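Participant: Build the 3D model from these lines:
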Amino acid sequence: MELNRRAFCAGMAGVAGMALARPALAAPDVLSARKASVQLAPEGYPATQVWSYDGTIPGPLIRVPQGGRVTRQLVNELDVPTSIHWHGIRIDNAMDGVAGLTQEPAAPGETFDYDFAVPDAGTYWYHAHTNSMEQVARGLSGVLIVDEATPPDVDRDEVLMLDDWLLDPETGLFAEPFDHPMMMSHGGRTGNLIGVNGQYAYAMQAETGERLRLRLINAANARIFGLKLEGMTGWTVALDGMPLDAPEPVRDEIVLSPAQRVDLIVDVTASDGPAGLLMSLDGDSWEALVEIGVTGARPRRNAAPAPLPANPNTALPDLSNARRFDMVMEGGAMAGMDSATYQGEQMDFRALIEKGQFWALSGQAGLFDTPFASLKRGEVARVTLTNRTAFPHAMHLHGMHFREVRADGTMGPLRDTILSVPDAPLDIAFAADNPGKWLFHCHMLAHAASGMNTWIEVA
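Facilitator: Modelled structure (predicted):
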């Protein structure tokens, strides 16, 4: 039996009227990584045994003012080591949470104290970064919001964390093994159940004319979401936490790859018709991912929203003396590679597969002792990403944001994760302004686990 949205339709009558849980507005001083039982699937299906922060999916919402500090103690109640990465934050390197690169993971029964400043307002998230492919898939993630000193003129601020889970419909358990060769060598671990804020059927209420800020976060292991608005007019105001220079009207499909975020400001225009956030099923058909029940009306704002205040130190990098690097992505099914270096030894593709390494970045499979690039603080790097595989890759840089350098020489908005598609080279550039060892990897987490991991050193 396939566990998907259509399979649940028959049981949705009772679910539609249920009160749906929202992330809490306050977080404890302790984040406990532990096992819990959560009803991810609709009632009538078994509950799922998850790994979670404080027993909820997603974990507690952490909300702090810009310029404030996040202070949390990770308490590991699991029977495996774990650590927390604070995704998108320009953070002190020792707090980045990458096991084996910036810290040793917290062993079972141990703790690790995270304490860092948050310089940038925006939408961020946190997730496990020890055996991420499995631990994130089992539920170890949550939302981190850094509030602007002057918030935008909206009636409500809504967080929508999109995710999927690969479950056995008979038992409610996660399908295993997590390192299935088919998933590792193809598009990654894609779930058969899709939800928002830990709920299969997510609904909210709004009034005609209401202006909402929607913070969309893709927490899925591999799924690329194609989204569009229904019964709403919207503007994109920030990407990956970083404000755009000016709001951009939403006219087309919103593509959100794993780990990316988008902040929208939307006006509800529907009066008696449907409203919500739709997701693409197959490129031609759409289905409601978030349903908005429209009741009542209020005066509508006539003007487009103002830009969000800019974050500090976000000037365009000077490309005139940028150091150039080439990052070639190879491997996977239907493409493969002749050979790559793994743990200091040159191996052919068959030998790499036997080691569980299906992918390589610039001829290297897995994390090496030497960095992909060594940069002096303040240097500008320009990296050409060339995707020679048959699959897209969501490339994520820790500790810094970058900009795409377009063919005409102009630069795109700041991002920390960018989608690279086959046979479409793209250039990114960034100022190496944050010292430390920073991971650079594919956020299709099965790809990272099987080769697509490297790092950049800034000294």
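
Participant: only C-alpha atoms for contact and neighbour calcs from this point on.
Facilitator: Will do.

Participant: So which residues of the stretch 301-450 of the chain form helices?
Facilitator: Counting by DSSP state H, counting those that start in this stretch, the stretch 301-450 of the chain has helices at residues 349-354, 445-449.

Participant: Val64: which of those helices is closest?
Facilitator: Val64 sits nearest to helix 445-449 of all the helices of the stretch 301-450 of the chain, at 27.9 Å, using Cα to Cα.

Participant: for Met183, helix, strand, or coil?
Facilitator: Using DSSP: H, G, I helix; E, B strand; the rest coil, the three-state assignment for Met183 comes out as helix.

Participant: Quick one: neighbours of the nearest residue to Ala94 once chain neighbours are set aside, just the number.
Facilitator: Leaving aside its sequence neighbours, Ala94 sits nearest to Thr102 (Cα to Cα, 6 or more residues apart in numbering; 5.5 Å). Using other Cα atoms under 10 Å, Thr102 has 16 neighbouring residues.

Participant: what does Arg298 give?
Facilitator: By other Cα under 10 Å, the residues close to Arg298 number 10.

Participant: Of all the helices of the stretch 301-450 of the chain, which one is nearest Pro169?
Facilitator: helix 445-449 (22.4 Å).

Participant: Next, the structure of the following sequence, for comparison with the previous one:
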Amino acid sequence: MNRRQFLASASALALLPRQVMAAQDPLRLKAEAVVQQVLPEGDGMTAMLGFNGAMPGPELRVRRAQRVTVEVENGLDEGTAVHWHGIRLENKMDGVPVLTQSLIDPGRTKTYSFVPPDAGTYWYHSHYISNEQVARGMMGPLIVEDDVPPDVDHDITVLLSDWRMQEDGSLVEEYSDMHSVAHGGYMGNFARGFLSKSTVQVGDRVRLRMINAATNRIFPVQVTGVSGSIMAYDGMALAVPRPLTQVILAPAQRADLIVDVEADVGFDMVIRDGLYRLADLAAEGTNTDRMPSPITALSPPDLPIPDTPSQHLTLTMMGGAMGGRHDGDNIWAFNDVSDLQEEPFGTFQRGETVRITMVNDTSFPHGIHLHGHHFYEVGEGNALGDLRDTTLVDAGASRDIICVFDNPGRWLLHCHMLSHAVGGMRTWVNVV
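Facilitator: Below you'll find the model as predicted:
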């Protein structure tokens, strides 16, 4: 990401549209072609895909434990489907063609209806040829509001992504080129953040909801002009808030922060030769009403407590450039098998606790996402660590997770580096 930091990076403000859920009315999303100002004002506009005339799509804000109905109209000239990432919903609403639904054909509408059980930061995106449709812009934030919101002056979403562009703003549409798929994935040469608010005041206490919506890029993010705490990962509140340091977000991962504003707020990606500015949040004026106070934890999630695991499985990531041979018939594989097969990776009884060792036997990091569930990352001494729906496993490393499979259905398990998923790194589990 060089060449004058590709037009000096994205310090121009980009605001997210917002759509708040009314109690009795369905939300409506129309997938369609859009033209968006992604590069700074004055540079070329970009022909993309989006929802409701915009990229990213509107921020949907809904209530925990209340039914959400979303009518998705397909205004594209190809099929699509929408996945509600991180929501522990009914299987048939998960938005995965083949496993949970048929495609939404052009000109047709599908109604999704689910009850989100957990407050937190989530997002929605295409799950059909998603390495291409998400790269072209089919994404948006989904916020499940707290029953009792924390004491903050502003609740601001920061959606991050990147795009591979020409200098005139047109996309380089090489989403499945073999080199990218076999390496780190289709990466952009331009990145930016979209914010739901443009200004704050010095002295404000602000909740920042950071979402990595990129198809393949890991964002190491440094937030300046603030002090505060990390409150949640992947929508799940931490029992004890952690001091704010650099936040590393693999594709699809999220982090909630609560911070006190001390100056203009900057969001920088840490890169090899310095910092790359993703977004700015201007501090205008001073909040003289707020008094200093400790930052307290968010309400804890209500998830089942793991029992002693009744199965211990191993999921080995294989293939790619500089990787070993495997018996799969695509570039990447899990356990010598590429792509979805008739038989699942695992079959579990509803409520069963399972331990999975994820072994990355490749030369690249992978962000492994499990649909329909959250799981515990296992720490030192077998201690239960953070709750996640997507875990980042570095090249040559391994990670154990423990999951209570309490949500029945056929659930996708895949690398959320979407180039790796289309290259074969995807399987599924069956909860009966």
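
Participant: Just the TM-score for the two chains, thanks.
Facilitator: Aligned and superposed, the two chains score 0.94 in TM-score terms (TM-score structural alignment, normalised by the length of the second structure); 427 aligned residues with a Cα RMSD of 2.0 Å.

Participant: ranking the helices of the stretch 301-450 of the first structure by burial, who's on top?
Facilitator: helix 445-449 (a mean of 28; mean count of other Cα atoms under 10 Å).

Participant: That one: what's the following helix or strand?
Facilitator: Later in the chain than helix 445-449 of the first structure, the nearest helix or strand by DSSP states H and E is strand 453-458.

Participant: Does that next one pack against any helices or strands, and if so which?
Facilitator: For strand 453-458 of the first structure, the helices and strands in contact under the criterion 3 or more Cα pairs under 8 Å, 6 or more residues apart in numbering; DSSP states H and E are strand 373-375, strand 436-442.

Participant: Which residue range of the second structure does that strand align onto?
Facilitator: Counterpart in the second structure of strand 453-458 of the first structure, with TM-score structural alignment as the criterion, is residues 426-431.

Participant: again with stretch 70-88 of the first structure
Facilitator: Stretch 70-88 of the first structure maps onto residues 68-86 of the second structure, going by TM-score structural alignment.

Participant: Tell me the counterpart of Ile57 of the first structure in the second structure.
Facilitator: Under the alignment (TM-score structural alignment), Ile57 of the first structure pairs with Met55 in the second structure.

Participant: What of Glu104 of the first structure?
Facilitator: Match for Glu104 of the first structure (TM-score structural alignment): Ser102.

Participant: Report the separation between its match and Asp146 of the second structure.
Facilitator: In this view, Ser102 of the second structure and Asp146 of the second structure are 33 Å apart by Cα to Cα, to the nearest Å.

Participant: do Arg388 of the second structure as well
Facilitator: The gap separating Arg388 of the second structure from Asp146 of the second structure is 18 Å, by Cα to Cα.

Participant: same deal with His183 of the second structure?
Facilitator: Plainly put, His183 of the second structure is 40 Å away from Asp146 of the second structure if you go by Cα to Cα.

Participant: Going by how many neighbours each has, rank those two and give me the top one.
Facilitator: Neighbours around His183 of the second structure and Asp146, counted as other Cα under 10 Å, are more numerous at His183. The numbers are 19 against 15.

Participant: Contact partners for the closest residue in space to that one that isn't next to it in sequence?
Facilitator: Closest residue to His183 of the second structure in three dimensions, ignoring its sequence neighbours and counting by Cα to Cα, 6+ apart: Ala321, at 5.7 Å. Listed by Cα atoms under 8 Å, 6 or more residues apart in numbering, the contact set of Ala321 of the second structure reads 182-183, 363.

Participant: Glu379 of the first structure now?
Facilitator: 322-323, 431-433.

Participant: Please list which of these are preserved in the second structure.
Facilitator: Mapped onto the second structure and checked by both residues aligned by TM-score structural alignment, their matches' Cα atoms under 8 Å, those keep the contacts 322, 431-433.

Participant: What span of the second structure is stretch 184-196 of the first structure aligned with?
Facilitator: For stretch 184-196 of the first structure, the matching stretch in the second structure spans residues 181-193, with TM-score structural alignment as the criterion.

Participant: And for stretch 426-435 of the first structure?
Facilitator: Correspondence between stretch 426-435 of the first structure and the second structure is established over residues 399-408, with TM-score structural alignment as the criterion.

Participant: which outside residues touch the matching stretch?
Facilitator: The set of residues that contact stretch 399-408 of the second structure without belonging to it, under Cα under 8 Å, 6+ apart, is 88-91, 304-306, 309, 348-359, 372-378, 384, 393, 430-432.

Participant: what ranges do the strands span in the stretch 151-300 of the second structure?
Facilitator: Ranges of strands within the stretch 151-300 of the second structure are 154-163, 190-195, 199-202, 205-212, 219-233, 236-243, 247-249, 254-271, 274-286, based on DSSP state E, counting those that start in this stretch.

Participant: Next, the angle from the fifth one to strand 236-243.
Facilitator: What separates the directions of strand 219-233 of the second structure and strand 236-243 is an angle of 110 degrees, with axes from the mean of the first three to the mean of the last three Cα atoms, to 10 degrees.

Participant: ends of the match of stretch 70-88 of the first structure, how far apart?
Facilitator: Distance across stretch 68-86 of the second structure, first residue to last, is 15 Å (Cα to Cα).

Participant: What of stretch 167-182 of the first structure?
Facilitator: Across stretch 167-182 of the first structure, the terminal residues are separated by 16 Å (Cα to Cα).
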